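Chemist: need a 3D model of the sequence below.
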Amino acid sequence: MKFGTILLAGCTMCASSLTAFAQEEITLRHGTFLPANVNGTVQGSQVFIDELARLTDENVKIEFYPAEQAGKSREALELVKVGAIDIYEIGTAYFSGSDVPLWGLLEAPNLVESTCDATRAMRAVGDPGGILWQTQYEPLGIRILSYYVYPQFSLSASRMKVTEVSDLKGMKLRNGGGLMERTVFELGGVPVGITGPETQQALQRGTIDSWMGSYPSVRDYGYYRYVDYGVAGFPMGTAGIFAAMSESKFQALPEDIQSALIEAGKKAEENFCAFMDVDQIKAIEDLQTEEYGMEIYTWTAEQVEELAQITSGVVDKWVDDLEGRGIPARDALEQYRAALPN
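Modeler: A predicted model of the protein is given here:
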């Protein structure tokens, strides 16, 4: 047998072996801090799980652990990095002030309104080769599979009535952390850092005056039971819940499984953002019905301009601080803006 024939036969055997390996059943453990029945899970996580099963002919099985069953939300990044869990949905707000500062891009006020626009821009700067990949994900050894970005935050659950910008002064506001804390300071509020699961009790006890978040969460998590008011009409920034896997785990998987994970992630995030863009509007309407009993004020055009002026320097100060630490926030912001629709 000639050498070329031997080589061809050997390559054929290698390809057959890879195909056989890729067809073996693989089980991945997937955790989130969200409950199993909320829209974040139903419209995001479950879509990812179903699409992954379809793309792999059900050769990849997901063991799903909602509601912090696989670990606390503030431990999520470490759980992924050390391989204690294969996939965990990481709340960006818990790490934008520390390990992943460029996630603060999401928290910029008055920058973007559409959830899908923010989702696509975040993927553009976060995929391999992008600035977030190079400066944040690669050094941490993680890969983001799905970008679940939430609708723009407002004072969506408030115990105090707000109809003037000056009403925000002195209010204890639970916010997304990081850059969003700066926004609260500029508005004269008092930023309070608590986790999502702690919010309901904080509203009930009066530990916070208002929760800055999206309206679907107010409806779905039952925050409306402890508040009477909300405000809409000015984007205060937002946060995301990103499905992450360690890069070493990702690279250890067959190439066809890697491709399936990427495609399932894109499918899930597109489904999630399209749903949320619509549900934000619906939730605002729902919450003002007799069933929910909230009163939601919409900022006037003059008040929107006032808010824009007050918060105009927030992003610049954030950029300067990160640049001083050697983090390329200016380039990241420019690339993020460039990825948004004109």
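Chemist: for the rest of this, base every contact and every neighbour count on C-alpha atoms.
Modeler: Fine.
Chemist: tell me who's in contact with Glu51.
Modeler: Applying Cα atoms under 8 Å, 6 or more residues apart in numbering, we find Glu51 in contact with Ala264, Lys267, Ala268.
Chemist: which helix or which strand is home to the first one?
Modeler: Using DSSP states H and E, Ala264 sits within helix 255-287.
Chemist: helices of the stretch 151-300 of the chain, residue ranges please.
Modeler: Taking DSSP state H, counting those that start in this stretch to define them, one finds helices in the stretch 151-300 of the chain at 179-186, 196-205, 215-220, 247-252, 255-287.
Chemist: in which helix or strand would I find Leu8?
Modeler: According to DSSP H and E, Leu8 maps onto helix 3-23.
Chemist: show me the contact partners of that helix.
Modeler: Against helix 3-23 from outside (Cα under 8 Å, 6+ apart): Asn59, Pro254, Asp256, Ile257.
Chemist: please provide the structure for the following sequence as well, for comparison with the first:
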Amino acid sequence: MPRRSEQRPVHLEGGSPMSTLSRRLGLLAGAAALAIAALPASAADVTLKLADSLPAGHSITKNATHFFFDRVKTLAGGKVEFQHFPAEQLGKAKDLLSVTQTGLADIGYIVPSYVSEKMPLGAVAELPGGFASSCEGAKAFWSLAKPGGLLDTLEFKPNGVRVLYVVALSPYQAVFSEKAGFKSFDDFKGRKIRSNPGPMELGLRNLGAVPIRMTPPEIFDAMTKGTIDGALLPFTSTVSYSLDKVVKSSTIGQNFGTVGITYSINLNKWNALPKDVQDALTKAGDETVSHACARFDTEEGELAKKLQSEGVLMVKFTPEQEKILANNFDEVSKDWAANLQKRGKPADKVLEAFRAAIAAQR
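Modeler: Okay, here's the model as predicted:
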């Protein structure tokens, strides 16, 4: 899931970054038209195209997307059908905001940290140490991102999209290959660890580790070859990407951050929908947030036991080390907010609102 988002634009010969993106979206539109034309005609009144970057069997697809589809169909009385384009069929993860804005997809998998130049405040859900479960994080994020929420007002609505539901995976652990030899808190130093861009990178640097950016599908080969020592991921993603075959040690009970994901609809498309369809999408989205986070938390506990039974060393930290981590995570949050405040973004207000929303969950 995580993907770099703050790189400088690459200038290709003969064109600007915008013209390059326009050509890419044009090619995607042509490919999408062919794919859509090959699909059977739907008898539903409304057909919505949803695009994401996840493998079709991913835990998010199973626990959130498919649940959402089923609930909308039921609530709308069969008036709505979906066409699902997984695995970056309509665009790379970092391009799915543009894919949704242009109408190539009606609903897109939009991760604020992947488009941090447009949605920097949305990364508040990814700050380490903030919450203890998927449900705490997801419901707090939802309270800010849903229509009328603080993040909706500041970032989503200005970008022409409306959030239908959010996903915050269970808190990330640090998982390591056998070659990494990770056995204790001090072993973070010098280890090359794949992380999301932004707050996670800051947290790893403070521990003396070297954060590395790459997409989840690349992690398996990188860990197998020793290019990286480990990665920050929840156990659900560890298994989804077959990393359980190479992981031999892991932290447990920590929160190195998560990924805050939204499934958002093009605002013009939303405004054109009948009121009863809008109501079905709204209710289904709210239900999806609660259903998915509960499933993620249950699966996370089950997978932790499974990995341990298969010989994975679960590394716990002493109270003194926990205190070091807590101070580290607090410093990351303060730095994140301070850097955005300098850019004129009300990050202090967003961070305060997010923490209040977490407290309300407890």
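Chemist: ok, back up a step: tilt between whichever helix or strand comes after the helix holding Leu8 of the first structure and helix 255-287?
Modeler: Later in the chain than helix 3-23 of the first structure, the nearest helix or strand by DSSP H and E is strand 26-31. Counting by axes from the mean of the first three to the mean of the last three Cα atoms, to 10 degrees, strand 26-31 of the first structure lies at 30 degrees to helix 255-287.
Chemist: what range in the second structure matches strand 26-31 of the first structure?
Modeler: Under TM-score structural alignment, the match for strand 26-31 of the first structure in the second structure covers residues 46-51.
Chemist: quick one: that stretch to the first structure mean distance?
Modeler: Comparison of stretch 46-51 of the second structure with the first structure after fitting gives an average deviation of 0.9 Å (mean Cα distance after the TM-score superposition for the first structure).
Chemist: quick one: which of the contacts of helix 3-23 of the first structure has the most company?
Modeler: Comparing the contacts of helix 3-23 of the first structure on neighbour count, Ile257 comes out first with 21 neighbours (neighbours: other Cα atoms under 10 Å).
Chemist: which position in the second structure aligns with that residue?
Modeler: Here Ile257 of the first structure is matched to Val277 in the second structure, going by TM-score structural alignment.
Chemist: cool, and Trp318 of the first structure?
Modeler: Per TM-score structural alignment, Trp318 of the first structure is aligned with Trp336.
Chemist: coming back round to it: of the contacts of Glu51 of the first structure, which ones are shared with the second structure?
Modeler: Contacts from those that recur in the second structure, judged by both residues aligned by TM-score structural alignment, their matches' Cα atoms under 8 Å, are Ala264.
Chemist: which residues touch the helix or strand encompassing Ile310 of the first structure?
Modeler: Using DSSP H and E, Ile310 of the first structure sits within helix 301-311. For helix 301-311 of the first structure, contacts defined as Cα under 8 Å, 6+ apart pick out Pro109, Asn110, Glu164, Val165, Thr183, Glu186, Leu187, Gly233, Phe234.
Chemist: please convert the buried members of those into PyMOL selection syntax.
Modeler: Buried residues among those (16 or more other Cα atoms under 10 Å), as a PyMOL selection:
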select buried, resi 109+110+183+186+187+233+234
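Chemist: closest one to Ser154 of the first structure out of the contacts of helix 301-311 of the first structure, please.
Modeler: Among the contacts of helix 301-311 of the first structure, Phe234 lies closest to Ser154 of the first structure (Cα to Cα), at 7.1 Å.
Chemist: you'd agree that closest one is up against Ser214?
Modeler: No - applying Cα atoms under 8 Å, one finds Phe234 of the first structure not in contact with Ser214, separated by 11.9 Å.
Chemist: overlap of the contact sets of those two?
Modeler: Common contacts of Phe234 of the first structure and Ser214, defined by Cα under 8 Å, 6+ apart, comprise Ser154.
Chemist: so the match of Trp318 of the first structure makes contact with Pro199?
Modeler: Yes - between Trp336 of the second structure and Pro199 there is a contact under Cα under 8 Å: 6.8 Å.
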